[in-house]
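Chemist: below is the sequence, then the predicted model.
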Amino acid sequence: MDYAKTYRALETFLRDKVLRGEESAIEEDTPLLEWGILTSLTTMELVAHIQQEFGISIPVDRMFGDNFKDLRSITRLVVELGGGTPGSEPQETATAHGASEVQG
């Protein structure tokens, strides 16, 4: 996964949907949690966006502050989890029980 494309896609989402187009600058190290840019609600919106945009689910054991403290950390998390390029769809795979499961 391309770090720069992922970063830009996440930055755009934060600026358009979380900051609602405000002229605030978001840098790689802007403290999103500390400054209240990401709250519990906006973090869940971001997680839903990551699932839809990159086709991955963030495991519960990766849902902690250090992974969401700034844009750099969020981008690294998405890249580490192997999400597809922005706009990719989750892939369906068959499970051992014959049911479909969304993979990311």
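Modeler: Ah, there it is.
Chemist: drop to CA atoms for contacts and neighbour counts, all remaining ones
Modeler: OK.
Chemist: look up how far Thr6 lies from Phe64.
Modeler: According to CA to CA, to the nearest Å, Phe64 and Thr6 sit 20 Å apart.
Chemist: roughly how far does Leu38 sit from Asp70?
Modeler: Applying CA to CA to Leu38 and Asp70 gives a distance of 9 Å.
Chemist: anything in contact with each of these two?
Modeler: Common contacts of Leu38 and Asp70 (CA atoms under 8 Å, 6 or more residues apart in numbering): Leu32.
Chemist: comparison target, given below:
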Amino acid sequence: MLSMDHAVVLTQIKDYFTYRVLDGVEEELEEYTPLLDWGFINSLEIAHLVAFIHETYGLDVPPEKMVPAVFQNLHTITAMVMEVSELAVH
């Protein structure tokens, strides 16, 4: 597996949210936008996001990462993808 670039993963996840969750509206979506607090993500959206992560990066999100803290914002989601990617390499 190739090493992933944090900025690239962040951009891809932001694009996912912009086009699949927010119907193309990017106005207030930033790296630390509180996705859960603002209602941008719920359990169904988390399931879709986990499927996107699997399809895009070939990664399975482990059950211990399926907690609200991981899905707080784009930064925490990107950090989780990077961490799971590193674990998959070893």
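Modeler: Everything's here; your move. Just so it is clear, the structure is predicted and the values come from calculations on it, not from any experiment.
Chemist: neighbour count: Phe64 and Thr6 of structure 1, which is higher?
Modeler: Taking neighbours as other CA atoms under 10 Å, Phe64 of structure 1 and Thr6 compare with Thr6 leading, 23 against 9.
Chemist: contacts only, for Thr33 of structure 2.
Modeler: Residues in contact with Thr33 of structure 2 (CA under 8 Å, 6+ apart) are Asn73, Leu74.
Chemist: quick one: map it onto structure 1.
Modeler: Under the alignment (TM-score structural alignment), Thr33 of structure 2 maps onto Thr30 of structure 1.
Chemist: and the counterpart of Leu81 of structure 1 in structure 2, how far from Ile53 of structure 2?
Modeler: Using TM-score structural alignment, the partner of Leu81 of structure 1 in structure 2 is Val84. Distance, Val84 of structure 2 to Ile53 of structure 2, by CA to CA: 10 Å.
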